[in-house]
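Novice: mind looking at a prediction? Sequence and model below.
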Amino acid sequence: MSMLIPPPLSLYVHLPWCVRKCPYCDFNSHEFKGGTPPFDAYVDALLADLDQDLPLVWGRTVHSVFFGGGTPSLFPADAIERLLQGASSRLRFAPQAEITLETNPGTAEHGRFEDYRRAGVNRISFGIQTFDDATLKTLGRIHDSAQAVAAIDLARNAGFDNFNLDLMYALPDQTLAMAEDDVRRAIALAPTHISHYQLTLEPNTVFAARPPTGIPDDDIAWDMQEHCQALLADAGYAQYEVSAYARAGRQCAHNLNYWRFGDYLGIGAGAHGKLTLGSEQTILRRWKHKHPVAWLAAAGTPAAIGGDERIAPDRRPFEYMLNALRLVEGFTPAAFEACTGLAYAVIAARIDTAVAAGWLTVDAGRIVPTALGRRFTNDIVSLFLDD
């Protein structure tokens, strides 16, 4: 065994409500029907939730904050500001910490982005998905392409110079030309970051129960991915993760921390956290109860905790690889040892198997997925899953 060294720490804040649940979405999101969500009560509960978890992270610095959902942009800026002020009074925030707010273009209003910036948000992530209006309707989105462009312009005019566009491909009845057109239109809007990921039919979603027609097969989806990757590369967006592309220096710090097996504190209904407890030399996963009403009623008490799990040493290689092998940069033996508390020798033979298969390379002490390996990430990761 090696010494477990606590990695960088992030804060994830889950805001669970949305205007309408998308049929492909398996996130913990809930349509709010009637009236207005209890924004003030929810922020109070978030701070109580944070207070309960604080003993797990005393003395540590938060390097990034991510507001996910649901639709975080439903929340008014003053609620976001109160949460950030409360969190920064309880935890040390790094100078220039990245603070991201997920935004649905259908909820963008003039003046909101200026207020979010004043509140402390410095990065916006837009859920665009596609610029094809007919497909947006199929996906259950509440915005159209014109609203998407208008929302991006509003954010830029408010002073945001760091924003992401989420795009999906292999959508119902989508052709290769349509997928490429989405990427070209995204590039024309000059975001600093583009997430480009394949539609999957997740369990317990409307699409899983009633799959839409016309979903491209795997070969067509792979063609879409390859062609769109080339367009992004030509436009200066370097791939740094399976589905993430960024301008130089504009990678998402929060998601990078996930993929490097960093720590994150999760607050809010259904939020998950992963924390390295140096004093105990263990890794803790903690999750909160999912339903907003039940979580609100119990926030700040042990009853709000859905569960705690210590990641057993024999499980850590799989958990680590599940994240690290998504990265183009790969990982080093030293990083593996620091984050898992295990000697590299524990995984050396399995690394050799993946190298022999052409999935990984070992160069100057860094283990890196090959182009073939990035296509078969799940197969590589499965090598590290003990029976």
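Specialist: Good, I have the coordinates.
Novice: going by C-alpha atoms from here, please, whenever you check contacts or count neighbours.
Specialist: OK.
Novice: dump the residue contacts of residue 64.
Specialist: For residue 64, the contacting residues are 9-11, 97-99, 253-254, by Cα atoms under 8 Å, 6 or more residues apart in numbering.
Novice: please compare the first structure with the one that follows:
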Amino acid sequence: MSAAKGSGQRDGMPSSPGPVSPVFQLPPLALYVHIPWCVRKCPYCDFNSHAAGSELPEEAYIDALLADLEQDLHHVHGRELTSIFFGGGTPSLFSANALGRLLDGVEQRVPFARDIEITLEANPGTFEQAKFAAYRQLGINRLSIGVQSFQEAKLKALGRIHDGGEAIRAADMARKAGFDNFNLDLMHGLPDQSLDDALSDLRTAIAQGPTHLSWYQLTMEPNTVFWSQPPTLPEDDVLWDIQEAGQALLAEHGYAQYEVSAYAREGRRARHNLNYWTFGDFLGIGAGAHAKLSSPDGRIMRSWKTRLPKDYLDPAKHYLAGERVLEADELPFEFLMNVLRLTDGAPVELFTQRTGLPLDVLAAGRAEAEARGLLSTDRERLTATAQGQLFLNDLLQQFLP
């Protein structure tokens, strides 16, 4: 594979954002691995996913992932990996042997933290218990199972390939395979969904005993089938009722909300996602993977990889599709766009630690957001109010460059 296009300093690349505060710290480092194949593309999905053929190019793709990582090692700066997340697509389409070879290859190149969290996304229709047990033996210690709904009509409307019974068995298989930490991914605001429908799904999910629930509203995204052929969705007042009643039900059963759509048992927040939301660093390998990376000199860069699997696997093409250093005036928005999704926000000192900028660059936007009741007046933390959580886009507008 040829050298990555755009690596190093390029003509026209923005310069360093300026003097770096002595308080600036290299953040924790995570790894995101994108596996882009699914059995079938869902009509609501805008992720970089592609219908799998009769045979997956597992070996070639693992080779490419390791070569891709090799070219990104200069961004590690001596750090260890605190978490790894296999996303997609449907990573559970890959065999345990393939994922084991990848994990071995990654650890040979970047050391793992002793308590590293390794998450694998899986769909209920793509696994069996023996496969899950093999994943667990590799050191994968967290699953995220894409249930979306337990109701047949709703699953059919969403284009899912599993049924409600398979979703329930998936959670049971996960426990039997040795996973004591798993997430169920659930949607609400589905086509023709009533309040009772939504709460029934939540109750069924809670009954499976997950340590974490991702519960979020279906949205119509461009470049999806649902965007061009939109289904009939619940009215706004029904959506509001679902949100309020669902949050109360989750709290009643010990699932504390810590992010816009994330609910967890005590001590079971998703560490990989928390790193993302607190403006930590993450390497991204795989077709279409994105990364956010900091340098000791204070530069912060976003990069993205070649999107189409056939191009990513083509030795004549580059892994890296593009990269961009963030300018200093972009950093307040970039930082707050993430941390304000967290219900308890972040301590004020984290802003300077992650961006190298003094806190006073937020002063004007902070004052306006507080005056509008969107940002807490707590001097020690940057936290959206309950109103700010509901109108997060309006809150973030105060910090646009």
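Specialist: That came through, no problem. This one's a predicted model, so the numbers in the text were calculated from it and none came from an experiment.
Novice: thinking again about what came up before, which of the contacts of residue 64 of structure 1 line up with contacts in structure 2?
Specialist: Contacts conserved in structure 2 for the contacts of residue 64 of structure 1, using both residues aligned by TM-score structural alignment, their matches' Cα atoms under 8 Å: 9-11, 97-99, 253-254.
Novice: any idea how many residues pack against residue 211 of structure 2?
Specialist: Neighbourhood size, residue 211 of structure 2 [other Cα atoms under 10 Å]: 22.
Novice: distance of the equivalent of it over in structure 1 relative to residue 381 of structure 1?
Specialist: The equivalent of residue 211 of structure 2 in structure 1 is residue 192 (alignment by TM-score structural alignment). Note on residue 192 of structure 1: its distance to residue 381 of structure 1, by Cα to Cα, to the nearest Å, is 30 Å.
Novice: what residues in structure 2 pair up with stretch 14-32 of structure 1?
Specialist: On structure 2, the counterpart of stretch 14-32 of structure 1 by TM-score structural alignment is residues 34-52.
Novice: can you give me the helices in the stretch 301-401 of structure 2?
Specialist: Assigned by DSSP state H, counting those that start in this stretch, the stretch 301-401 of structure 2 shows helices spanning 309-312, 331-339, 349-355, 363-371, 386-390, 392-397.
Novice: can you put those helices in CSV and add distance to residue 85 of structure 2 and mean neighbour count?
Specialist: Converted to CSV, the helices of the stretch 301-401 of structure 2 look like this (distance: least, Cα to Cα, whole Å; neighbours: other Cα atoms under 10 Å):
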stretch, distance to residue 85 of structure 2, mean neighbour count
helix 309-312, 19, 17
helix 331-339, 18, 20
helix 349-355, 22, 21
helix 363-371, 33, 16
helix 386-390, 26, 17
helix 392-397, 26, 18
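Novice: including distance to residue 194 of structure 2, could those helices go into a markdown table?
Specialist: As requested, the helices of the stretch 301-401 of structure 2 are exported to a markdown table (distance: least, Cα to Cα, whole Å):
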| stretch | distance to residue 194 of structure 2 |
| --- | --- |
| helix 309-312 | 39 |
| helix 331-339 | 31 |
| helix 349-355 | 41 |
| helix 363-371 | 35 |
| helix 386-390 | 21 |
| helix 392-397 | 26 |
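Novice: show me the one of those helices that comes nearest residue 104 of structure 2.
Specialist: Closest of those to residue 104 of structure 2 is helix 309-312, at 21.4 Å (criterion: Cα to Cα).
Novice: counterpart of the closest one in structure 1, which residues?
Specialist: Mapped onto structure 1 using TM-score structural alignment, helix 309-312 of structure 2 covers residues 292-295.
Novice: and the matching stretch, how far out from the chain's middle?
Specialist: Relative to its chain's centre, stretch 292-295 of structure 1 lies at 23 Å (Cα atoms, centre = their mean, to the nearest Å).
Novice: if we can go back for a sec, surely the match of residue 211 of structure 2 is in contact with residue 156?
Specialist: No - counting by Cα atoms under 8 Å, residue 192 of structure 1 stays clear of residue 156, with 11.5 Å between them.
Novice: can you measure across stretch 127-142 of structure 2, start residue to end residue?
Specialist: Using Cα to Cα, the gap from the first to the last residue of stretch 127-142 of structure 2 comes to 15 Å.
Novice: can you tell me what part of structure 1 that stretch aligns to?
Specialist: Mapping stretch 127-142 of structure 2 onto structure 1 (TM-score structural alignment) gives residues 108-123.
Novice: what's near enough to touch the match of residue 211 of structure 2?
Specialist: Residue 192 of structure 1 sits next to 161-164, 246-247, 250 when contact means Cα under 8 Å, 6+ apart.
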